[in-house]
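Visitor: below is the sequence, then the predicted model.
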Amino acid sequence: MSSTAAPELAAESADRARAIYDLGNTAMFACKADPRFHYCLYVPPAVGKGGKVELLVAVHGTSRTSFLEFRDGFAEFGRWNNCAILCPIFPVGVRGDGARSGYKYMAEGDIRYDQVLLSMVEEVAGKYRQDWSRFAMFGFSGGGHFVHRFAILHPRRLWAASIGAPGSVTLLDPDRDWWVGVRDLQQKFGIAFDAEALRRVPVQMVVGDADLETWEITHKEGGAYWMPGANDAGRTRPERLRALQQSFEAAGVSVRFDLLAGVSHERMKVLGHVKDFLADHLARMRRG
């Protein structure tokens, strides 16, 4: 083999590996900032050609299985709208205790899930040479928990937020502590609530009108996330999401509320409505 052939073969191998593992439907990666957490992506062809694209973060529910459904379900949207899809994975029992719901409430022991997610975004933005200082976010069920609470904490990082069927909601109530309200946001997270920034985020709330099971979302005294007022936003997911809508709108946030006829707790049946919402606001943002 000639001295020039070896570098050429190495470059060809690197290009092939990048095409297989880093573009399109990617491999699963450990987060460099905290390898307990993982992510995968859909990266559209424009990135492989040096183009600039937007970013959508799609957050799984309690089962964690939906991260691949969301990655693949948004892939066509990402391809034709020049938008990468980042799907974080927050495992059950990451602290060795079997707990399922820590990520939904942003803080669990020494873990700040909002900061973990921001580390992932920073990592992939550097890798793909993109400016993802602002991005869109969608989540369903447990992911809907995450998205609306992330929006409350970090509205300046979002160009859109789609909140799907969360089981419990944090209202913008200055008279109640986190997670029911936002009174102690500064003490809890070191972040002051920024209503003005939140008002600039286009928000969608989406839930099926047949999503009426309450066994998993009714907080009981003694439970891990029980606190006074835990069930005050309503009994069912549609009721609780309406309460969140009213709370956001009272703070001046514009909310598109999609109540889907005949749909129960079925995440894939909401994606078409989410794509419509995101495509609309992506076009508006690009028009300036």
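Guide: Looks like it arrived, so ask away.

Visitor: for the rest of this, base every contact and every neighbour count on C-alpha atoms.
Guide: OK.

Visitor: in the chain, which spans are strands?
Guide: Under the criterion DSSP state E, the chain contains strands at 24-25, 29-30, 38-43, 54-59, 83-89, 107-108, 111-112, 135-140, 158-164, 203-208, 255-260.

Visitor: for A11, which of these is the nearest?
Guide: strand 24-25 (19.6 Å; Cα to Cα).

Visitor: so what secondary structure elements neighbour the closest one?
Guide: Under the contact criterion of 3 or more Cα pairs under 8 Å, 6 or more residues apart in numbering; DSSP states H and E, strand 24-25 touches strand 38-43.

Visitor: go with 10 Å
Guide: Other helices and strands packing on strand 24-25, by 3 or more Cα pairs under 10 Å, 6 or more residues apart in numbering; DSSP states H and E, are strand 38-43, helix 45-48, helix 66-73, helix 75-81, strand 83-89.

Visitor: use this one as the comparison:
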Amino acid sequence: MPLIEQLTTLPKNHPHLRLLTGKTPFFASTLDQRFSFSLYVPKGHSFSSQTLLPLLVIIHGTRRQTGKYFDKLKSFSEDHNVVLLTPLFPAGIDDPEDLHNYKNILYNDIRFDLILLSMIDQASRIWRIRTDRFYLHGFSGGGQFAHRFLYLYPERLAGVSIGAPGRITQPDTNTSWPGGLGNVESIFGIRGAPNYAAIAQVPIQLVVGEDDRNTSLLQLAKKRNKAETEAEDRVERIQWLKSTWEEYAIGSELATVQGVGHDGIKCLAPVEEWFVRLIRG
């Protein structure tokens, strides 16, 4: 009997159910055990219900501070009956000095898109969550992952919030991945990608702190990638992304957070407000 069916037979105060509600343990990915994920499951979730709760996936930044997002978004999860899922993509996979592996989605032979989709499927065998379409948010390195995932899987996203990505994949097909989308169909095996019409159907939020102007890390990335936009800082880059997407009929909302620099937690208020609007319809 599947675990999710076994759980329906347990009383509500059973210790096993308490472990699987609220902040859960980390679960190793069954696709690749080098990676793991954790969830925050609101009290309104019921293992015996046929109602599937909306899922918000949060992609961490370079520091991998997943716990801070759960602490900040706990009330959001409880108030709106949304399950949160955060994958952990550790630094030092293959290369012990590497910090950035997941951001381009493809790293050596690792497909972080498939790992994430597998985690969501794995979680659905335990919790009552909607998996056909889910919400996605990422800031900084997570913002890099989020906008690249949008290019590949727009049909899976009910909405995506993209925070202050330092490096941006341009929507043109004249430049190869990750600078552009020229070869995404061949390297990811996704027929018809990029599908601009499908991307344009996804609600998109862009978010950045108004004081996110430090360019030291961005200049290092620019030297490594000649396809980098000429925009100097993250504020200019996210504005450039918005205007460039408009040329492809891809609309987005831009939230600039006053008095905030490069801080994903301090930029969460407009992110929460935006997702509440989507969830309430």
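Guide: Perfect, I can see it now. Model, not experiment: these values are computed from the prediction.

Visitor: now the TM-score, please.
Guide: After superposition, the two chains reach a TM-score (TM-score structural alignment, normalised by the length of structure 2) of 0.91; 269 aligned residues with a Cα RMSD of 1.9 Å.

Visitor: can you tell me which of the strands of structure 1 is nearest to R100 of structure 1?
Guide: Shortest distance between R100 of structure 1 and those, using Cα to Cα, is found for strand 107-108: 10.6 Å.

Visitor: post-alignment, that closest one versus structure 2, mean distance?
Guide: With mean Cα distance after the TM-score superposition for structure 1, strand 107-108 of structure 1 departs from structure 2 by a mean of 0.7 Å once superposed.

Visitor: how about JSON lines for the helices and strands packed on strand 24-25 of structure 1, with mean neighbour count and distance to M28 of structure 1 added?
Guide: Compiled in JSON lines, those are given as follows (neighbours: other Cα atoms under 10 Å; distance: least, Cα to Cα, whole Å):
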{"stretch": "strand 38-43", "mean neighbour count": "24", "distance to M28 of structure 1": "5"}
{"stretch": "helix 45-48", "mean neighbour count": "17", "distance to M28 of structure 1": "18"}
{"stretch": "helix 66-73", "mean neighbour count": "21", "distance to M28 of structure 1": "10"}
{"stretch": "helix 75-81", "mean neighbour count": "18", "distance to M28 of structure 1": "16"}
{"stretch": "strand 83-89", "mean neighbour count": "27", "distance to M28 of structure 1": "9"}
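
Visitor: quick check: L17 of structure 2 touching K23?
Guide: No: applying Cα atoms under 10 Å, one finds L17 of structure 2 not in contact with K23, separated by 11.7 Å.

Visitor: closest one to D184 of structure 1 among the helices and strands packed on strand 24-25 of structure 1?
Guide: With Cα to Cα, the closest approach to D184 of structure 1 among these belongs to strand 83-89: 27.2 Å.

Visitor: now the closest one on structure 2. Mean distance?
Guide: Average distance, strand 83-89 of structure 1 versus aligned residues of structure 2 after superposition (mean Cα distance after the TM-score superposition for structure 1): 0.4 Å.

Visitor: how many residues are close by whichever residue in structure 2 pairs up with R242 of structure 1?
Guide: Under the alignment (TM-score structural alignment), R242 of structure 1 pairs with Q239 of structure 2. Counted with other Cα atoms under 10 Å, residues neighbouring Q239 of structure 2 total 16.

Visitor: ok, Q239 of structure 2 - contacts?
Guide: Q239 of structure 2 makes contact with 206-208, 231, 245, 254, according to Cα atoms under 10 Å, 6 or more residues apart in numbering.

Visitor: mind putting the helices and strands packed on strand 24-25 of structure 1 in TSV, distance to D280 of structure 1 included?
Guide: Below are these laid out as TSV (distance: least, Cα to Cα, whole Å):
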stretch	distance to D280 of structure 1
strand 38-43	20
helix 45-48	20
helix 66-73	18
helix 75-81	11
strand 83-89	13
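
Visitor: still on that earlier bit, how about the strands of structure 1, which one is nearest P238 of structure 1?
Guide: Checking those against P238 of structure 1 by Cα to Cα gives strand 203-208 as the closest, at 6.2 Å.

Visitor: and the angle from that closest one to strand 158-164?
Guide: 20 degrees (axes from the mean of the first three to the mean of the last three Cα atoms, to 10 degrees).

Visitor: once aligned to structure 2, how far is strand 203-208 of structure 1 on average?
Guide: Looks like 0.5 Å for strand 203-208 of structure 1 (mean Cα distance after the TM-score superposition for structure 1).

Visitor: who are the packing partners of that strand?
Guide: The helices and strands touching strand 203-208 of structure 1, judged by 3+ Cα pairs under 10 Å, 6+ apart, are strand 135-140, helix 142-153, strand 158-164, helix 237-250, strand 255-260, helix 271-287.

Visitor: out of the ones you listed, which is closest to R200 of structure 1?
Guide: Closest approach to R200 of structure 1 among those (Cα to Cα): strand 158-164, 8.2 Å.

Visitor: what distance separates the closest one from the middle of the whole chain?
Guide: Relative to its parent chain, strand 158-164 of structure 1 has a centroid offset of 8 Å by Cα atoms, centre = their mean, to the nearest Å.

Visitor: which strands or helices does that strand pack on?
Guide: Packed against strand 158-164 of structure 1 by the contact rule (3+ Cα pairs under 10 Å, 6+ apart) you find strand 54-59, strand 135-140, helix 142-153, strand 203-208, helix 237-250, strand 255-260, helix 271-287.

Visitor: fine, thanks again, bye for now.
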